[in-house]
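**Q** show me the folded form of this:
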Amino acid sequence: MKSRLRTHRPARVSLLTATALTSALTATLLALPAPASAATVSIAAVQGSTRKSPYAGQDVTVSGIVTAIRSTGSSRGYWIQDPVGDGNPATSEAVFAYTGSTVPATKVGNKVTVRGRVSEYYPGGSSAGGQSLTELTQPQIQSTASTGNPLPAPVVLDAASVPAAYAPSGSLESLTLNPSRYALDLYESLEGMRVQVDNARVVGASNDYDELFVTTKPTENPSPRGGTVYGSYASQNAGRVKVMSLTGAFPTADVGDVLGGSTAGPLDYDGFGGYTLQATTLGALTDNNLAAETTRAQGAGELAVATYNVENLDPTDPQAKFDRLAAGIVTHLSAPDIVALEEVQDNNGATDNGVVAADQTYTKLINAITAAGGPTYAYRQINPANNQDGGEPGGNIRVGFLYNPARVGFTDRPGGTAGNAVSVVNNGGTAALSYSPGRINPTNSAWSSSRKPLAGEFTFQGKTVFVIANHFTSKGGDQPLYARVQPPTRSSETQRGQQATQVNAFVKQLLAVQPSARVVVLGDLNDYEFSGTLSTLTAGTGLTDLPGTLPAGERYTYVYQGNSQVLDHILTSSSLSSYDYDIVHVNAEFADKASDHDPQIVRLLP
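**A** Predicted coordinates for the structure are as follows:
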């Protein structure tokens, strides 16, 4: 297993520190003398009928057949499974024997007797909210009774065997497992056991850590392009299972591809996606030939406004990334008139030396767009105060605008700085911005360690359009869907709710001066179309959240742990009721992508 350090939206935080501490502790334990005696029990007894072992912290001796070995990385070990079992569907018949950095001294098919200490390991630490993995530490093979034994038959995970309900409510660790009713209980009851998925459709593309997600339920909230859509807090999509490989080979798969035949191996648990099939047999990849989408060009009288999270873009990124983003803007988005960009970094990226200017980042992207046959865009933005807007330390990410001056005008009103708040000016019943561009209430605590919204005043064919670019705070720190307390705590929603309140108030100020004001609010809001954040943002404004106008299966801009979901939004005021809206799928479903977000566009008749 690869070690990793991740910063990822939504609710993905670094587990490296906790993993390193656990590895160091285990290494110390492995060096201790073997226990003088240990109770001889079945593996099922060790696993018990709840999530935590009744033997946790005790030394035990168990017997079973070695079904798989993880011989690389810092989490080495082997799985052993009782081929007979106790007949109780709530108790797993297998357990992982953790050897740390030591290569296991056994082979698949060996029937072994092992002595070790039962441990409940929380990937990422207990405070992350995830579940625990029952494992044996300090494992010592006492004897090998036989070799070359057939492996226990895998349990098939499919639409019939995996319950539709995801998890019971409450503290799961105190509940007896009910694998026939809840998917998380089923997966826990199979912890460490051999499982199998057949002809499994990929719903989360391969990533840099040799992981992908498949669905065991092909008809569960499908998208037209092969994914599984996350449409409510109560629709977690129980069929999602992560797949990794113990064979040393891993496919490059996009959403909609299929792992043909059987994929089988022990069912593991980790902190980067939950229950994971560690494949000893990996199905052959069938390419679904998923193609990137292209939207139509705007008409002469249409104003095209887009939003695109360009994922920590800075001049040190390879030219290939700039070229791919440029192709996305020119070809797939058909050269919008205005593009709100999120995650534009400063001129030296993550180098933390006080640089906040991003002119080189914008210039390099604009040049790539021109080279791709697009217009020569201009840009507007405001440099943040150093390390005050969150994101990668030293990167100083911010939101900004590209616009095509051949089609759109920008009304420049100086004075907008990192700390100056833009206000609404009443010019005899016509709204205007005091600063353009200007930041919305940037010193308010709602924007602590987060990107500040940027308001700009544009003109199109003699009409004024106010565009507000946003990048709300991430879901980092939220508990995962597979948390041990259900429903999981989504602590980051509090700040996004405060941010939505700020933008909502500003939109109301515009409309109070000029009810017919043309307002577009857009960007990476880091929340769903059904969330409280969006309800707060739209309340009393007449704003329409355009993702919600699409068919349910098409509402997604991001794929996380096999769930296709909406994080990016465009909202329009009631005076912009004539529109043509499109989410353009070019990134999120693909293993090879320019960004982790899909862009979107609206064509307006202002």
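**Q** please make it C-alpha for all contacts and neighbour counts, starting now.
**A** OK.
**Q** what's near enough to touch the nearest residue to V229 once chain neighbours are set aside?
**A** Nearest in space to V229, with sequence neighbours left out and distances taken as CA to CA, 6 or more residues apart in numbering, is S564 at 4.6 Å. For S564, the contact set (CA atoms under 8 Å, 6 or more residues apart in numbering) comprises 203, 227-230, 555-558.
**Q** restricted to strands, list those.
**A** Among the contacts of S564, DSSP state E puts 203, 558 in strands.
**Q** counting neighbours, what do you get for S143?
**A** Residues lying near S143 (other CA atoms under 10 Å) number 13.
**Q** I'd guess it is in a strand, am I close?
**A** Yes - assessed with DSSP: H, G, I helix; E, B strand; the rest coil, S143 lies in a strand.
**Q** surely it touches T113?
**A** Yes - with contacts counted by CA atoms under 8 Å, S143 reaches T113, the gap being 5.3 Å.
**Q** buried sites along stretch 53-61?
**A** 53, 55-56, 58-61 (16 or more other CA atoms under 10 Å).
**Q** another one to check against the first:
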Amino acid sequence: MGAAGAFAFTALPAAHATPSASAVIAEVYGGGGNSGAILTRDFVELGNAGSTAYDLSGYSVQYLPGSPSSGSTWQVTALTGTIAPGARYLVGEGTGSGGTTALPTTDASGSIAMSATTGTIALVSGTTALTCKTAADCAADPSIVDLAGYGTAVVREGSGPAAGASNTASVARADSLADTDDNAADFTAGTPSPVNSAGQTPGSGDGGGGDGGSPTDPGTVRVHDIQGTTRLSPYSGQTVTRVPGIVTGVRTSGSLGYWIQDPTPDTDPRTSEAVFVYTGSTKPTVAVGDSVLVTGKVSEYYPSSTSQSNTEITGPTTTVLSSGNALPDAVTLDATSVPDAYIPTASGGSIESLPLQPTVYAQDFFESLEGMRVTFADARVVGASDAYGELWVTVKPDENATARGGTLYSSYDQPNTGRIEVMSLDTTSTFPAANVGDELSGVTTGPLDYSTYGGYNVQATQLGTLVDNGLKQEVTRKQKKDELAVATYNVENLDALDTQEKFDRLAEGVAVNLNSPDIVALEEIQDDNGATNDGTVTAEATLKRFTDAVRAAGGPVYKWRYISPTNDADGGEPGGNIRQVFLFNPKRVSFTDHPGGDATTATSVVKTRKGVELTYSPGRIDPTDAAWEDSRKPLVGEFTFQGEQVFVVANHFISKGGDQPIHGRYQPPARSSETQRAAQAAEVNTFVKSLLAADRNARAIVLGDLNDYEFSQTVTTLTADKVLTPLITTLPAAERYTYVYDGNSQTLDHILTSPAVTSFNYDVVHINAEFADQASDHDPQIVRIDLSKCGRH
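**A** As a prediction, this is how the structure comes out:
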């Protein structure tokens, strides 16, 4: 029928449509396996009345009960392949315990238990379940290519449903496949006569879907049929029977299961030949090299709400046919095979239904290899090993290399397609402790998987050998006598209950690697009892331990200033009461105290006879504004160095938590947290403008963890009207990073200066982010300013 074919509830004159020139439903049988039946399985047979082949890729047959209730849903069986002109196409469905004769080998396989006497079958362009439950609504659905209602079916074409279906009778069109859009007229009851695309009839081929075929013979569905040509399986939610493959990897911890790969691939580069078999809480008993047949339900597992999915076979029954078989060849990942473009877009929507383009997009290329064996050799480490046994390499050695061996993330449209995460399936060996710039030498091979964090990854069955390239922590130079040294350092949730080792390592970073700056803005200082949520907000014990450790490491005796937050009002770890703190060396710089600042009172700029000053120092920038809700409020302090006044603003903007991942199914990804950071940046920008309005030569240093990139809207807003210069942009491009995430070296921490700061020396001091053994996940940075050479009143 055409989509506009006539459906009816009551008897109507037969529609006068011309016969279909394309695919139609040729025969329907729901009595398979029932009492009195000869055939063991239900089926739907399609036919092609046209003169050219009909492509069924992305199509489905769907079933609705004859008298649908409000809770009834259409059940779906996905189709693949084509119907030749004049040929038939056989879809096997539910199997019963009766009957003696199997269907011929089916062209598609489902598990729908169709009624023998009444129901509706639709041939649909698409695999999404229909929602119509009346003839009129279904007539209005353009995705329905043909429809056959039988018995007493409410949803049918024309004057009524086809009559006569039973346990022993199907309803079928005439051999001519004539289609007048009237089920009662077009279908006649008779002995079931299924024919597949090869022209086989019952008894001449194995039906392969629990339909009486041998338990050691493969069914009709192959892995590439399950994977399909998009990110979602056309078989999702359906049971597949005796799917053949070779076991290529076994995971015995975490998400338990194993991968199988078909050694006989199809010719479509979009369809993966491998799939993960999820065994639930049961450790798999198969071994790499086993030839198996797997029966189970196909599902799409989403590691998170915004990630892509893993296609899996769940609840499996596995038959091992043989062991020690050769594994399918692995696909090489390198600069030639992995495309330079990253991922398609869908105007912020899901890309899941888009046909894969593996020669165009790197993420489509990886998806087309989901579960398959992949391999790379001699790859540079671009993301250090972590506590979870993961590291990152690049298979494109020349892609945006940093000065120290990483891969630079320099814009939203350059996410670096050569990055790939590496894990190991070998639970008996220690995972290597790798730093950025090291090399995973030799060959690494294993199934390609997908996870929430990082996206695609290699589950290594063979892991290369780590070559230590000797990356060293940096030590910045000592400031000169006339240089004011100001640094920022995120010390990652430091509190008084942390180990002495953590205090000592962070303190060494300040005293040795930063060479004892005059002023240090610290981010992530927690209250004195850490994450214990009992109302404590002071951080005196935390700061005492930290400054003592700095002194023990050879640094000065720092003093500190901060404002205690309102309990549980500044985000971060619940109960931790995270905040920014100023440390200063009183032998080199003095802090100008203007008492009265507290958690909810805003500081401002005032002109006095002595010049410009803050109403409160230390103080906060507009802390009750909505921009700072559940986030750290900027801390402002007024300092004097060699008689010169300096204003310092310490920041820790809201995190990127909740943003969609760059590898997720929604493209382009929504960066929802950016809205609040832009508002925060606007607040700081406004404050600096007020300072410059009072004194255009004011020396202001704005610094801290901004949780955003130098090319972001956050930084653009913060620097609006050129009131601030981001110093990260003064470095060579290959050195512009303070943090490493998913193998991307990127800038989250910043120092910015007002226009009067014209003579400076700036340095990011790499001591953490590139190292497996790190005191914090951020690198500190420092600016040394010669105030005598900066414009002054």
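**Q** superposed, how do the two chains score by TM?
**A** A TM-score of 0.93 describes the superposed chains when it is computed by TM-score structural alignment, normalised by the length of the first structure; 568 aligned residues with a CA RMSD of 1.2 Å.
**Q** what's the match for V436 of the second structure in the first structure?
**A** When the first structure is aligned by TM-score structural alignment, V436 of the second structure is paired with V255.
**Q** residues contacting that match?
**A** The contact partners of V255 of the first structure, taken as CA under 8 Å, 6+ apart, are 201-205, 225-227, 290, 589-590.
**Q** adding distance to T147 of the first structure, write the residues you listed out as JSON lines.
**A** As requested, these are exported to JSON lines (distance: CA to CA, whole Å):
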{"residue": "R201", "distance to T147 of the first structure": "35"}
{"residue": "V202", "distance to T147 of the first structure": "36"}
{"residue": "V203", "distance to T147 of the first structure": "38"}
{"residue": "G204", "distance to T147 of the first structure": "38"}
{"residue": "A205", "distance to T147 of the first structure": "38"}
{"residue": "R225", "distance to T147 of the first structure": "46"}
{"residue": "G226", "distance to T147 of the first structure": "43"}
{"residue": "G227", "distance to T147 of the first structure": "42"}
{"residue": "L290", "distance to T147 of the first structure": "45"}
{"residue": "E589", "distance to T147 of the first structure": "44"}
{"residue": "F590", "distance to T147 of the first structure": "43"}
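**Q** of those, buried ones?
**A** Here, 16+ other CA under 10 Å leaves 201-205, 225-227, 589-590 buried among the contacts of V255 of the first structure.
**Q** can you put those residues in CSV and add distance to Q138 of the first structure?
**A** Below are these laid out as CSV (distance: CA to CA, whole Å):
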residue, distance to Q138 of the first structure
R201, 38
V202, 37
V203, 37
G204, 35
A205, 36
R225, 47
G226, 44
G227, 41
E589, 41
F590, 41
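**Q** nearest residue to the equivalent of T286 of the first structure over in the second structure other than its sequence neighbours?
**A** Matched to the second structure by TM-score structural alignment, T286 of the first structure sits across from V467. Nearest residue to V467 of the second structure in three dimensions, chain neighbours excluded: E439, at 5.0 Å (CA to CA, 6+ apart).
**Q** verify the stated contact: that neighbour with D378.
**A** Yes - with contacts counted by CA under 8 Å, E439 of the second structure reaches D378, the gap being 6.4 Å.
**Q** higher neighbour count, these two?
**A** E439 (23 against 19).
**Q** report all helices and strands that the top helix by length along the second structure contacts.
**A** The single longest helix within the second structure, with elements called by DSSP state H, is helix 673-694. Contacts defined by 3 or more CA pairs under 8 Å, 6 or more residues apart in numbering; DSSP states H and E place helix 673-694 of the second structure against strand 605-608, helix 713-718.
**Q** which strands and helices lie in contact with the longest one?
**A** Where contact means 3+ CA pairs under 8 Å, 6+ apart, helix 713-718 of the second structure is packed against helix 673-694.
**Q** by how much does the helix it packs on deviate from the first structure on average?
**A** Helix 673-694 of the second structure differs from its equivalent in the first structure by a mean of 0.4 Å after superposition (mean CA distance after the TM-score superposition for the first structure).
**Q** can you show me the strands along the stretch 651-793 of the second structure?
**A** Assigned strands in the stretch 651-793 of the second structure, in chain order: 700-705, 725-726, 739-741, 744-746, 749-753, 760-764, 781-786 (criterion: DSSP state E, counting those that start in this stretch).
**Q** what stretch of the first structure lies opposite the shortest one in the alignment?
**A** Using TM-score structural alignment, the residues of the first structure aligned to strand 725-726 of the second structure are 544-545.
**Q** cool, stretch 776-784 of the second structure as well?
**A** Using TM-score structural alignment, stretch 776-784 of the second structure pairs with 595-603 in the first structure.
**Q** same thing with stretch 514-524 of the second structure?
**A** Stretch 514-524 of the second structure maps onto residues 333-343 of the first structure, going by TM-score structural alignment.
**Q** counterpart of the residue nearest to V229 of the first structure in the second structure?
**A** Per TM-score structural alignment, the equivalent position to S564 of the first structure in the second structure is S745.
**Q** G415 of the first structure too?
**A** G415 of the first structure maps onto G596 in the second structure, by TM-score structural alignment.
**Q** same check, this time on Q298 of the first structure
**A** Counting by TM-score structural alignment, Q298 of the first structure corresponds to Q479 in the second structure.
**Q** I'd guessed its match sits against L514; true?
**A** No - with contact defined as CA under 8 Å, Q479 of the second structure and L514 do not form a contacting pair (9.7 Å).
**Q** compare these two (neighbour count), which wins?
**A** More crowded of Q479 of the second structure and L514, by other CA under 10 Å: L514, with 30 against 20.
**Q** quick one, what contacts the more buried one?
**A** Counting by CA under 8 Å, 6+ apart, the residues that L514 of the second structure touches are 475-478, 487, 765, 780-782.
**Q** pull the most distant pair out of the residues you listed.
**A** K478 and P780 (15.0 Å; CA to CA).
**Q** which stretches in the stretch 301-450 of the second structure count as helices?
**A** Applying DSSP state H, counting those that start in this stretch to the stretch 301-450 of the second structure gives helices spanning 362-367.
**Q** just the stretch 251-400 of the first structure next, same as before
**A** For the stretch 251-400 of the first structure, the helices defined by DSSP H, counting those that start in this stretch cover 319-327, 359-371.
**Q** let's have those helices in a markdown table, adding distance to Y269 of the first structure.
**A** Listed next are the helices of the stretch 251-400 of the first structure as a markdown table, based on distance: least, CA to CA, whole Å:
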| stretch | distance to Y269 of the first structure |
| --- | --- |
| helix 319-327 | 34 |
| helix 359-371 | 40 |
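**Q** since that was my last question, I'll sign off now.
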